[in-house]
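**Student:** Okay, sequence plus prediction incoming.
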Amino acid sequence: MPPGLKDVAARAGVSIKTASNVVNGYVHVAPATRARVQAAIDALGYVPNSAARRLRGGRSGVVALAVPELRSPYFAELAGQVVAAAEPRGWTVLIDQTGGRGDREHDIVAGLRRHAIDGLILSPVEIPAGDVILRHGVPAVLLGERIKDERADHVAIDAAAAAAAATRHLLRLGRRRIAAIGAPDRPSAVAPGLRLAGYRTALAEAGIAPDPRMEIPADGLGRPDGAAAMAWLLDSGVRPDAAFCFTDLLALGAIRALLERGVAVPADIAVIGIGGIEEGRFSTPSLSTVDPDLERTAQLAVDLLAERLGGTGGPATAAPPRQICVEHRLIARESTLGRPAP
């Protein structure tokens, strides 16, 4: 068994309380006593049980991250960034997926206290997260594509602005018949609705009226959905010269469908997505995208949660919730610009 505090106290000839005071950095310990205890710690190789100390102080050092799905490279990369941002604070991050289901989102928020988790970073899809968080008293930071609830800390990207940036990029390249792949097929689809609004805004700025035939819903947000939507568009007889896809995975699937039909990308149809996933750098052609800066998003979420927990050197804050919008950036690659000349 590794040495414990009792062994340190016995070797130093002091009480367990005194040994504990030295380990925890209390100042009211005589220098000679502190030196004896430290010598015992060094001789025994004693390592303080930081987890037990955190629990005694009301903190477990464990936080949770809940996202709709981990199979998505976007959320997998976000999870990696959250873990990296939490590591310098000594936090362990437990990761769960909700499937975008309201019941799972409720269960995760409600179960935090039972599992001694200090706080939560949540990307909600269905639940009115502010209601649940307030009811359970859970320190939490929300992620998403807009500020949906001002009763909780929130880190968001401006989905409409990102969509407009992607569409403007295609317009600057001289494209005028721009399809929107991933358009919402129901009013409750908030994120696709915001992206559709941004797409239409950019078209309106260019004096182009939206064409309902160019706004193509998708069954999901993955590669097969993008391929199926592009195939349906081509079969419909409506020929775009560009496609703005509402996720990078939709864009990668759309490119595959185009290449299988002998349609050149970007010569015949240029394609751009949103997400900034690493896979887009290595696709053929490489994918133009709007990068929402997941590293910055993760760092802000961890910092906000630390402040809410009192992890910045002060007590846990009861300050009003904060809402932060993260800047995006457009990355133009081969799927819209073509291959550079050799």
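**Tutor:** In hand now; what should we look at?
**Student:** Only C-alpha atoms from now on, for both contacts and neighbour counts.
**Tutor:** Noted.
**Student:** Now the strand or helix carrying residue 170: buried residues?
**Tutor:** If you go by DSSP states H and E, residue 170 is part of helix 159-172. The neighbour-count check on helix 159-172 (16 or more other C-alpha atoms under 10 Å) flags 159-171 as buried.
**Student:** by contact count, what packs against it?
**Tutor:** With contacts defined as 3 or more C-alpha pairs under 8 Å, 6 or more residues apart in numbering; DSSP states H and E, the packing partners of helix 159-172 are helix 190-205, strand 242-245, strand 270-274, strand 288-291.
**Student:** Which other helices and strands does the next helix or strand after that helix contact?
**Tutor:** Per DSSP H and E, the first helix or strand lying C-terminal to helix 159-172 is strand 178-181. For strand 178-181, the packing partners by 3+ C-alpha pairs under 8 Å, 6+ apart come out as strand 215-216, helix 223-235, strand 242-245.
**Student:** ok and the helix holding residue 170 relative to helix 190-205, angle-wise?
**Tutor:** Counting by axes from the mean of the first three to the mean of the last three C-alpha atoms, to 10 degrees, helix 159-172 lies at 40 degrees to helix 190-205.
**Student:** and residue 103, how many neighbours?
**Tutor:** 12 (other C-alpha atoms under 10 Å).
**Student:** which SSE is it in?
**Tutor:** In the assignment (DSSP H and E), residue 103 maps to helix 102-110.
**Student:** Point out the other helices and strands that the next helix-or-strand element following that helix packs with.
**Tutor:** Sequence order places strand 119-122 as the next helix or strand after helix 102-110, per DSSP H and E. For strand 119-122, the contact count by 3+ C-alpha pairs under 8 Å, 6+ apart identifies strand 62-67, strand 140-144, helix 294-309 as packing neighbours.
**Student:** give me that answer again for 6 Å
**Tutor:** strand 62-67, strand 140-144 (3 or more C-alpha pairs under 6 Å, 6 or more residues apart in numbering; DSSP states H and E).
**Student:** want to compare, so here's the second one:
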Amino acid sequence: MGVNLKDVAQRAGVSVKTVSNVVNNFPHVTPATRARVQRAIDDLGYRPNMTARHLRKGRTGIIALAIPELGNPYFAEVAGDVIDAAARHQYTVLLDHTVGSREQEILVSQGFRSHVIDGLILSPIRLEAEDLAARRTGPPMVLIGEREYDAPYDHIAIDNVAAARAAVRHLLRLGRRRIAFLGARHDSVRQPAHLRLRGWREELTAFGLRPSQSLVAATDGYGREDGAAAMGRLLDSGERPDAVFAYNDMVAVGAMRTLSERGLSVPGDVAVVGFDDIEEGRYGPVSLTTVRPDKPAIARLAVECLLERIAGAGTGGPAAARRISPGHELVVRESTAGRAGGA
């Protein structure tokens, strides 16, 4: 038999209700009593039965997180942060992989697996506004990621335009003037690539420069190989930038590889800025200057908003959908600043 509340109460010399108040972190317990109960919990190795607790509330204790790319370090890091944030609320996370497919994102958003989850955090990249407007059933849902939607769901996303402008401003202050953008897309204008490209244009214009379309390189995807290929095409076209602002860190890493193969130094010949602050960028041969979204805050806010929606399901809950923008910062490293004492 496992240790139960009654066992803890007997060891601590308090009532079962008092133990329950401590376990649930209710405030109306004196510090001395709380400490005595906690010692009894530790001594006996008591662990709350979270499954039973959730079932008593008519819930499963599971939320789902649907991301487009398991192999993308950014999404992997966000997933880890969501799992940690959910665990602090005694929730388990079911991870779903949409492979960036609109059909799969629709399936997930319309309530797939709704019988086993209490809510969904979705990071869409192909889903359209009409797909969300058509959603009639399914558990509470919160959106994360930088794609913009006019939809009645809480959405946690950083300000991509402001972040891009900060990256370009940094390059301009270093004296760079031919700043390329790698990672443009030809699809929906609500994609984050368009927002980051917009920030690139706005900052160059504010500085008094005319943004040159010849310095904008589109990519099919957002991996290292896409960045390497785009950088190669840009150089082959005769355009020689003195700086690159890349859609994300993986595109930036690929671009730096091509620059190295072409005999160009980073940052001596071409300074490079990425976006996302993935671990790989911190430990490459040339550490990468990047925009760092506050990923722990994104995860925490998404979980808290979702649990608030779950708690309010059927009772009205929060009145209106919220758009929340966590912070971001520019992290300057060797790809723009160079090594100490070096180029």
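**Tutor:** Perfect, I can see it now. This one's a predicted model, so the numbers in the text were calculated from it and none came from an experiment.
**Student:** Single out the most deeply packed of the helices and strands packed on strand 178-181 of the first structure.
**Tutor:** Most buried of those, by mean neighbour count (mean count of other C-alpha atoms under 10 Å): strand 242-245, with a mean of 29.
**Student:** Need the residues that contact it.
**Tutor:** For strand 242-245 of the first structure, the external contacting residues (C-alpha atoms under 6 Å, 6 or more residues apart in numbering) are 178-181, 251, 269-273.
**Student:** Same question for stretch 65-78 of the first structure.
**Tutor:** Stretch 65-78 of the first structure is contacted by residues 95-100, 120-123, 277, 294 when judged by C-alpha under 6 Å, 6+ apart.
**Student:** Return the closest of those residues with respect to residue 335 of the first structure.
**Tutor:** Here the nearest of those to residue 335 of the first structure, counting by C-alpha to C-alpha, is residue 277; it sits at 14.6 Å.
**Student:** For the closest one, which non-adjacent residue is closest in space?
**Tutor:** Ranked by C-alpha to C-alpha, 6 or more residues apart in numbering and with sequence neighbours excluded, the top spatial neighbour of residue 277 of the first structure is residue 74, at 5.9 Å.
**Student:** that older thread, buried subset of the contacts of stretch 65-78 of the first structure?
**Tutor:** By 16+ other C-alpha under 10 Å, the contacts of stretch 65-78 of the first structure give 95-100, 120-123, 277, 294 as buried.
**Student:** mind putting those in CSV, distance to residue 147 of the first structure included?
**Tutor:** Below are these laid out as CSV (distance: C-alpha to C-alpha, whole Å):
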residue, distance to residue 147 of the first structure
95, 23
96, 22
97, 21
98, 20
99, 21
100, 18
120, 17
121, 15
122, 13
123, 12
277, 23
294, 17
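**Student:** okay, among those residues, which ones form the most distant pair?
**Tutor:** Most distant of these, by C-alpha to C-alpha, are 120 and 277, 23.8 Å apart.
**Student:** of all the helices and strands packed on helix 159-172 of the first structure, which lies closest to residue 32 of the first structure?
**Tutor:** strand 288-291 (58.0 Å).
**Student:** Comparing that closest one with the second structure, how large is the average distance?
**Tutor:** Here strand 288-291 of the first structure, set against the second structure after superposition, deviates by a mean of 0.5 Å using mean C-alpha distance after the TM-score superposition for the first structure.
**Student:** how much space is there between the spatially closest residue to residue 123 of the first structure that is not a sequence neighbour and residue 211 of the first structure?
**Tutor:** Nearest non-adjacent residue to residue 123 of the first structure, counting by C-alpha to C-alpha, 6+ apart: residue 143, 4.7 Å away. If you measure residue 143 of the first structure against residue 211 of the first structure using C-alpha to C-alpha, to the nearest Å, the figure is 32 Å.
**Student:** Between the two, which is the more surrounded one?
**Tutor:** residue 143 (24 against 12).
**Student:** Contacts for the strand or helix carrying residue 42 of the second structure next, please.
**Tutor:** Taking DSSP H and E as the definition, residue 42 of the second structure sits inside helix 31-44. The contact list for helix 31-44 of the second structure (C-alpha under 6 Å, 6+ apart) reads 8, 11-12.
**Student:** how about 7 Å then?
**Tutor:** Contacts with helix 31-44 of the second structure, where a contact means C-alpha atoms under 7 Å, 6 or more residues apart in numbering, come from 3, 8, 11-12, 19, 22.
**Student:** For it, buried residues please.
**Tutor:** Neighbour-count burial for helix 31-44 of the second structure, counted by 16+ other C-alpha under 10 Å, picks out 33-34, 36-38, 40-41.
**Student:** Over to stretch 126-139 of the second structure?
**Tutor:** 126-128, 131-132, 138-139.
**Student:** Columns distance to residue 153 of the second structure and secondary structure on top of the residues you listed, output as TSV?
**Tutor:** Shown next, in TSV, are these (distance: C-alpha to C-alpha, whole Å; DSSP: H, G, I helix; E, B strand; the rest coil):
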residue	distance to residue 153 of the second structure	secondary structure
126	17	coil
127	14	coil
128	14	coil
131	13	helix
132	9	helix
138	13	coil
139	12	coil
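**Student:** Return the member of these nearest to residue 265 of the second structure.
**Tutor:** Once C-alpha to C-alpha is applied, the member of those that ends up nearest residue 265 of the second structure is residue 126, at 36.3 Å.
**Student:** Now for that closest one: which residues touch it?
**Tutor:** 100-102.
**Student:** and the residue lying closest to residue 83 of the second structure once chain neighbours are set aside, what helix or strand is that in?
**Tutor:** Of all residues not flanking residue 83 of the second structure in the chain, residue 93 sits nearest, at 5.9 Å (C-alpha to C-alpha, 6+ apart). In this structure, residue 93 of the second structure sits in strand 92-97 according to DSSP H and E.
**Student:** how big is the offset of that strand relative to the first structure?
**Tutor:** Counting by mean C-alpha distance after the TM-score superposition for the first structure, strand 92-97 of the second structure comes out at 0.8 Å.
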